[in-house]
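In: Structure here, sequence nowhere to be found:
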């Protein structure tokens, strides 16, 4: 749902990240890196989107969760005979980062799990966006 609510004003293509400005928790408000491999998709969505959101309906309206699932997600799951929710992709991403050797602190920052950080991680860790981009690129290198 965070991705569907992403406004173009919060997407920073040149710097290769987007801001999550509304989330369930304070830790969910964060900068999310855009992997090198995915950047062309973001650029295309940004150019083609006829509304203030990154993803819109063909009529230029905000694409809500149910419309997204009905139009895109469910047909894809059916085509590949899979049973997953969009939220499952978050868990998959976290697992892939762990498998690729992405440092736990970086995983937590990307996923918005900063609240799960130790006191040392919170106090002494200031990660710049390039560190987060490097981390996410570990799971889908060019």
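Out: Looks like it came in fine. Model, not experiment: these values are computed from the prediction. Numbers count the residues shown, from 1 in each chain.
In: CA only for contacts and neighbour counts going forward, please
Out: Noted.
In: Distance from the longest helix seen in the chain to the middle of the chain?
Out: In terms of residue count, the longest helix belonging to the chain (DSSP state H) is helix 88-100. How far helix 88-100 lies from its chain's middle: 12 Å, per C-alpha atoms, centre = their mean, to the nearest Å.
In: Counting by contacts, list what whatever helix or strand comes next after it packs against.
Out: As assigned by DSSP states H and E, the chain's next helix or strand after helix 88-100 is helix 104-111. Using 3 or more C-alpha pairs under 8 Å, 6 or more residues apart in numbering; DSSP states H and E, the elements in contact with helix 104-111 are strand 30-33, helix 88-100, helix 129-137.
In: Just name the most buried of these.
Out: Among the helices and strands packed on helix 104-111, the stretch with the highest mean neighbour count (mean count of other C-alpha atoms under 10 Å) is strand 30-33, at a mean of 22.
In: Going by neighbour count, which residues in the helix or strand following that one are buried?
Out: Using DSSP H and E, the helix or strand that directly follows strand 30-33 along the chain is helix 39-48. By 16 or more other C-alpha atoms under 10 Å, the buried positions in helix 39-48 come out as 39, 42, 45, 46.
In: and here's the other structure:
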């Protein structure tokens, strides 16, 4: 999920189920370390919809919750969820590397730079990108589905 969302771990840990819009296939990020990250919409790849549908049925308010319904701290997320997956596959990566992976995959798929920035929650520097360029949810979904087939 981290690879195909581009979420920071802090953002991921704060995703409430109410912010997952399955019909629209987007997640609303309300908690972010940057202004550009907060309030953005992250497209959900069609291929990951079954995982999100299942996650929405688990107890608790958060997508990344515990059995008691509370959310993980960064350290408990890493120890309980991320590191065991890495160990299972014989890999050694950090959660932040998932953002790098998504950025690289989108770039390799020739996705528009503005779309990449919007998905990752990076600021749009230029006046053209910031004021005049608008991207639709459909464009974000097309981009994420392009790399998650």
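Out: Great, that's in hand. Fair warning: this is a prediction, and the values are worked out from it, not measured in the lab.
In: mind giving me a markdown table with the helices and strands packed on helix 104-111 of the first structure and columns for distance to residue 119 of the first structure?
Out: A markdown table is the format used below for those (distance: least, C-alpha to C-alpha, whole Å):
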| stretch | distance to residue 119 of the first structure |
| --- | --- |
| strand 30-33 | 18 |
| helix 88-100 | 21 |
| helix 129-137 | 20 |
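In: nearest to residue 76 of the first structure, of the ones you listed?
Out: helix 88-100 (13.5 Å; C-alpha to C-alpha).
In: with the second structure superposed, average distance for that closest one?
Out: Superposing on the second structure and averaging over aligned pairs (mean C-alpha distance after the TM-score superposition for the first structure), helix 88-100 of the first structure comes out at 0.4 Å.
In: what sits up against that helix?
Out: Contact partners of helix 88-100 of the first structure, identified using C-alpha atoms under 8 Å, 6 or more residues apart in numbering, comprise 104, 107, 111, 135, 136, 138, 139.
In: Please tell me which residues of the second structure it aligns onto.
Out: Taken onto the second structure by TM-score structural alignment, helix 88-100 of the first structure occupies residues 97-109 there.
In: So what's the residue count around the aligned partner of residue 64 of the second structure in the first structure?
Out: Aligned by TM-score structural alignment, residue 64 of the second structure pairs with residue 55 of the first structure. Neighbourhood size, residue 55 of the first structure [other C-alpha atoms under 10 Å]: 25.
In: And for residue 15 of the second structure?
Out: 22.
In: Please pull up the equivalent of it in the first structure.
Out: Under TM-score structural alignment, residue 15 of the second structure pairs with residue 6 in the first structure.
In: List the residues that contact its match.
Out: 20, 53, 54, 55.
In: quick one on the thing from earlier: so the longest helix of the first structure versus helix 129-137, what angle?
Out: Helix 88-100 of the first structure and helix 129-137 meet at an angle of 90 degrees, taking axes from the mean of the first three to the mean of the last three C-alpha atoms, to 10 degrees as the criterion.
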